[in-house]
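Participant: After the sequence you'll find the predicted model.
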Amino acid sequence: MASEAQQAMLSKIKDQTGFIAALDQSGGSTPKALKLYGVNEDAYSNDEEMFSAVHAMRTRIITSPAFNGYRVLGAILFENTLDREIEGKSSAHFLWQEKQVVPFLKVDKGLADEENGAQVMKPMPGLDELLAKANAQDVFGTKMRSVIKMANLDGIKAVVKQQFDIGKQIIAAGLVPIIEPEVDINSPQKAEAEALLKIEILAQLNALSADQVVMLKLTLPETANFYTELVEHPNVLKVVALSGGYSREEANQRLTENNGMIASFSRALTEGVSAQQSDEEFNATLDATIESIYQASRT
């Protein structure tokens, strides 16, 4: 039985206008995220110091007055963030209880080597324990990412099947999975890959039972409103868009053209903020960014 908090989170994601902040850079992507924020690699000497630095960056974003549940529906966290606190509360509890922002948890362990033009996810041996930990902190959903580089049917089938197989395990644990089969924006076959991907996702969605609900996180498509059937599917709570390396301006523009899709940006969200800014500058920059992504998500 869903808790009162889960019911409130569900109706927020379903009915409210806004977007999802992707604050889940981990492992290999952390140094890059910190560098863009103005913290170079000589500022930390090991993983613990690196993760403390990135937690300080995320804390500054989350505690900013610009970051609130009016425009930001949810935030995706990395496991290390889940294990840390913000102003004396667990990060997930702080997000929901203080900001009314729905917490999600990134659960994948990274990508396997490329095969058939795609990268499936590495095995997740401790997934059940991680889902139990997420539930204990009132986390609403999860996120896991695969990558598609070419319009290869075998590769795309493998990615989508794995995503939905693990997605069902996540649903069984009482959480809502964000299924993310990213199509590389630099793929020479991007539109063709998207066409195959849509067919495979629809086949998997149609095989779900009525109470199995997922979210989808997809690359902004080459053709506007290409994913309308997915947006309107009864088993899909929300379709969110990744920025995938597009500038914020281009990501927002593409998002505006795709009705019913909302943003779940990572790098495009933190573009322009830095550790060197005063709180006033930082909050003003973040506020303008959040407003632009919010407006693009309203279409």
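Facilitator: Happy to help now that I have it.
Participant: contacts and neighbour counts: CA atoms only from here.
Facilitator: Will do.
Participant: just how off-centre is stretch 21-34 within its chain?
Facilitator: Centroid separation between stretch 21-34 and its chain, computed with C-alpha atoms, centre = their mean, to the nearest Å, is 12 Å.
Participant: ranges for the strands of the stretch 101-250 of the chain?
Facilitator: 102-106, 118-119, 141-148, 176-183, 214-219, 236-242 (DSSP state E, counting those that start in this stretch).
Participant: Just put those in CSV and tack on distance to residue 64.
Facilitator: Below are those laid out as CSV (distance: least, C-alpha to C-alpha, whole Å):
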stretch, distance to residue 64
strand 102-106, 16
strand 118-119, 36
strand 141-148, 23
strand 176-183, 26
strand 214-219, 26
strand 236-242, 23
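Participant: of these, which approaches residue 5 most closely?
Facilitator: Smallest distance to residue 5 across the strands of the stretch 101-250 of the chain (C-alpha to C-alpha): 9.6 Å, for strand 102-106.
Participant: relative orientation of that closest one and strand 141-148 in degrees?
Facilitator: 40 degrees (axes from the mean of the first three to the mean of the last three C-alpha atoms, to 10 degrees).
Participant: Return the list of helices and strands in contact with strand 102-106.
Facilitator: Secondary-structure packing of strand 102-106 (3 or more C-alpha pairs under 8 Å, 6 or more residues apart in numbering; DSSP states H and E): strand 72-77, helix 79-82, strand 141-148.
Participant: what do you get if the cut-off is 6 Å, keeping everything else the same?
Facilitator: Applying 3 or more C-alpha pairs under 6 Å, 6 or more residues apart in numbering; DSSP states H and E, one finds that strand 102-106 makes contact with strand 72-77, strand 141-148.
Participant: Report the buried residues of the shortest one.
Facilitator: By neighbour count, and taking 16 or more other C-alpha atoms under 10 Å as the criterion, the buried residues in strand 72-77 are 72-77.
Participant: Take this one as well and set it beside the first:
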Amino acid sequence: MYQAIGQENSNKKTLTWGLISSVIANVALVAAVCFVASSNADVGAVAAVRPAPMSYAPIRKVALREVQSYGIKNRALFRRNAAEASLQLSGYVPYPDTTGASLTSLPGKQEPSPYSAELRTTAAAIAADGKGILACDESTMTIGKRLEQIGVPNEEKYRQQWLELLFRTPNMNDAISSAILFEETLFPNAAYGTPFVDIMKANNFIPGIKVDTGVRATFKDGETITEGLEGLAERAQKYYKQGARFAKWRAVLRIDPSGAPSMEAIEANARSLAHYGKICQMNGLVPIIEPEVLMDGEHGIEVQAWVTEKVQAATMKALSDVNIEWEGMLLKPNMILPGTDSGKTASPEEVAKYTVEGLKRTLPAAVPGITFLSGGQSEEEATRNLDAMNKLFPDAPWKLSFSFGRALQASVLKAWDGKEENIEGAQKLFYALSKANGEAALGKFEGAHPATTGSLYEKNYVY
């Protein structure tokens, strides 16, 4: 019995010493690791905080025909390449590389445009209280189609007669601060040998010029990007010398069930708008930034609001990236309406709410004015929607005004009918339409509307 007890005690002692030995070995291992880590602590700390090299991520130039087959496996690289191909930029990274392998430094603060003070004065004058813009920058083809509707040939002399009718309207400056011209109109003379810009200055409204050169297809089917950056600086100098003091560039985006607008289309058009804006400011022209989301489609007003807000936010980011001078630019957005094929309508108050609240979430208060496009609304709809905005949002940080083309011209063109004896009556109607929108820009429009036409909607409208 004693022998059995002794053996049991011996086994217990062996187990106890085994456990103690194991603990000692583990403690020794931990100590060794700590010693090694301690000896290399300085090196590790330095390595941990050493910044990545400050260099630009490489950009591979791609042709736009590659885009459709490129896929979306690497969306960040796709966006850089798309912007590079569309804008013909060099060494420009639209969005940072967040992998840590290569970081892009923040650009230094730039000097303002040499025309900075003049830009602010011009922008404020265009967006003056109760005044807006006459958009008569339609291409030769587009104005020709309208002339043909009243039986007038698409010839230069008739195009000039039409514009001269508008520009010589007595007291038009009561509600029109400025007009956007097509290049053909900026340089030739009117019928009596007087340059159009001189007629405009005599009537105390500011000449502007459309500077984009149209759109081309890219990205998804039906999506486009606006062109015209090449040689823009030289053209802007020429326009300024001729008397233009502001410019316009239209980017067009659409909504459809296939996923348009794509992020690539939004970003590329935002970048082109931003570079156009910066080039114009550096050469004396106030840029009107026009990111238009078409109202074509079956979607409701909520979808139109959502997409428009995303487009505007991307555009503001791009403008900030190029250091735009906010006080020396104007925004020309679409109003928020239900899709034309949705079968739905919206009251002026609904349009006003969705439109202005979206802008309050995206547009800096430093911008002096918003000059809305009519976008195919009838002349009366455009006026009443603008009026509702100013009635509901009297304390908006920007002037809420208009830059209407068809919504100021359709009834007047019909009244003129290409006949000289109708000029005076057509001018009176143009003044009445202008005055109605001037009152709407103050939230003071009341009573009957002078328009004599209905809907002006054209699907996939181009200038």
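Facilitator: Yes, it's here. Nothing here was measured: the structure is a model prediction, and the numbers come from that model.
Participant: coming back round to it: may I see the helices and strands packed on strand 102-106 of structure 1 arranged in CSV, with distance to residue 226 of structure 1 as well?
Facilitator: Listed next are those as CSV, based on distance: least, C-alpha to C-alpha, whole Å:
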stretch, distance to residue 226 of structure 1
strand 72-77, 24
strand 141-148, 17
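Participant: Show the contacting residues for residue 262 of structure 1.
Facilitator: By C-alpha atoms under 6 Å, 6 or more residues apart in numbering, residue 262 of structure 1 lies in contact with 19, 240-241, 297.
Participant: helix/strand/coil for the aligned partner of it in structure 2?
Facilitator: Under the alignment (TM-score structural alignment), residue 262 of structure 1 pairs with residue 401 in structure 2. Taken by DSSP: H, G, I helix; E, B strand; the rest coil, the conformation at residue 401 of structure 2 corresponds to strand.
Participant: how close does residue 401 of structure 2 sit to residue 120 of structure 2?
Facilitator: Distance, residue 401 of structure 2 to residue 120 of structure 2, using C-alpha to C-alpha, to the nearest Å: 17 Å.
Participant: Quick one: map residue 20 of structure 1 onto structure 2.
Facilitator: Aligned by TM-score structural alignment, residue 20 of structure 1 pairs with residue 133 of structure 2.
Participant: Verify the stated contact: its match with residue 400.
Facilitator: No - applying C-alpha atoms under 6 Å, one finds residue 133 of structure 2 not in contact with residue 400, separated by 11.8 Å.
Participant: Neighbours of the match of residue 20 of structure 1, how many?
Facilitator: 28 (other C-alpha atoms under 10 Å).
Participant: For it, pull up the helix or strand it's in.
Facilitator: strand 132-136 (DSSP states H and E).
Participant: Would you mind finding the match for residue 253 of structure 1 in structure 2?
Facilitator: Aligned partner of residue 253 of structure 1 by TM-score structural alignment: residue 384.
Participant: what's the answer for residue 244 of structure 1, then?
Facilitator: Residue pairing (TM-score structural alignment): residue 244 of structure 1 is matched to residue 375 of structure 2.
Participant: Residues touching stretch 303-311 of structure 2, excluding its own?
Facilitator: The contact list for stretch 303-311 of structure 2 (C-alpha under 6 Å, 6+ apart) reads 266, 336, 358.
Participant: and if you look at stretch 243-252 of structure 1?
Facilitator: Stretch 243-252 of structure 1 has contacts (C-alpha under 6 Å, 6+ apart) with 265, 268, 296.
Participant: Can you tell me which of the residues you listed are buried?
Facilitator: Buried, going by 16+ other C-alpha under 10 Å: 265, 268, 296, out of those.
Participant: quick one: secondary structure of the first one?
Facilitator: Under the three-state scheme (three-state DSSP), residue 265 of structure 1 adopts coil.
Participant: Please list all residues in contact with it.
Facilitator: By C-alpha under 6 Å, 6+ apart, the neighbours of residue 265 of structure 1 are 21-22, 242-243.
Participant: so how far is residue 167 of structure 1 from it?
Facilitator: Separation of residue 265 of structure 1 from residue 167 of structure 1 (C-alpha to C-alpha): 21 Å.
Participant: Kindly report the same for the last one.
Facilitator: As judged by C-alpha to C-alpha, residue 296 of structure 1 and residue 167 of structure 1 stand 28 Å apart.
Participant: same question, residue 256 of structure 1
Facilitator: Here the criterion is C-alpha to C-alpha. By it, residue 256 of structure 1 lies 28 Å from residue 167 of structure 1.
Participant: The strand holding residue 133 of structure 2 against structure 1, how far on average?
Facilitator: Compared with structure 1 after the fit, strand 132-136 of structure 2 shows a mean deviation of 0.5 Å (mean C-alpha distance after the TM-score superposition for structure 1).
Participant: quick one: that strand to strand 206-210, angle?
Facilitator: Following the same axes, to 10 degrees, one obtains 50 degrees for the angle between strand 132-136 of structure 2 and strand 206-210.
Participant: what angle sits between strand 132-136 of structure 2 and strand 176-181?
Facilitator: Using the same axes, to 10 degrees, strand 132-136 of structure 2 lies at 20 degrees relative to strand 176-181.
Participant: Counting by contacts, list what strand 132-136 of structure 2 packs against.
Facilitator: On a contact count with 3+ C-alpha pairs under 6 Å, 6+ apart, strand 132-136 of structure 2 meets strand 176-181, strand 399-404.
Participant: can I get those strands in a markdown table with distance to residue 154 of structure 2?
Facilitator: Shown next, in a markdown table, are those (distance: least, C-alpha to C-alpha, whole Å):
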| stretch | distance to residue 154 of structure 2 |
| --- | --- |
| strand 176-181 | 17 |
| strand 399-404 | 22 |
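Participant: Would you mind saying which of those lies nearest residue 427 of structure 2?
Facilitator: Closest approach to residue 427 of structure 2 among those is made by strand 176-181 (13.3 Å; C-alpha to C-alpha).
Participant: Which part of structure 1 matches that closest one?
Facilitator: Counting by TM-score structural alignment, strand 176-181 of structure 2 corresponds to 72-77 in structure 1.
Participant: Mean deviation, the matching stretch versus structure 2?
Facilitator: Following the fit onto structure 2, the mean deviation recorded for stretch 72-77 of structure 1 is 0.5 Å by mean C-alpha distance after the TM-score superposition for structure 1.
Participant: What lines up with residue 233 of structure 1 in structure 2?
Facilitator: Per TM-score structural alignment, residue 233 of structure 1 is aligned with residue 365.
Participant: Actually, residue 139 of structure 1.
Facilitator: The pairwise alignment with structure 2 assigns residue 139 of structure 1 to residue 244, based on TM-score structural alignment.
Participant: Which residues are in contact with that match?
Facilitator: Counted by C-alpha under 6 Å, 6+ apart, residue 244 of structure 2 has contacts 207-208.
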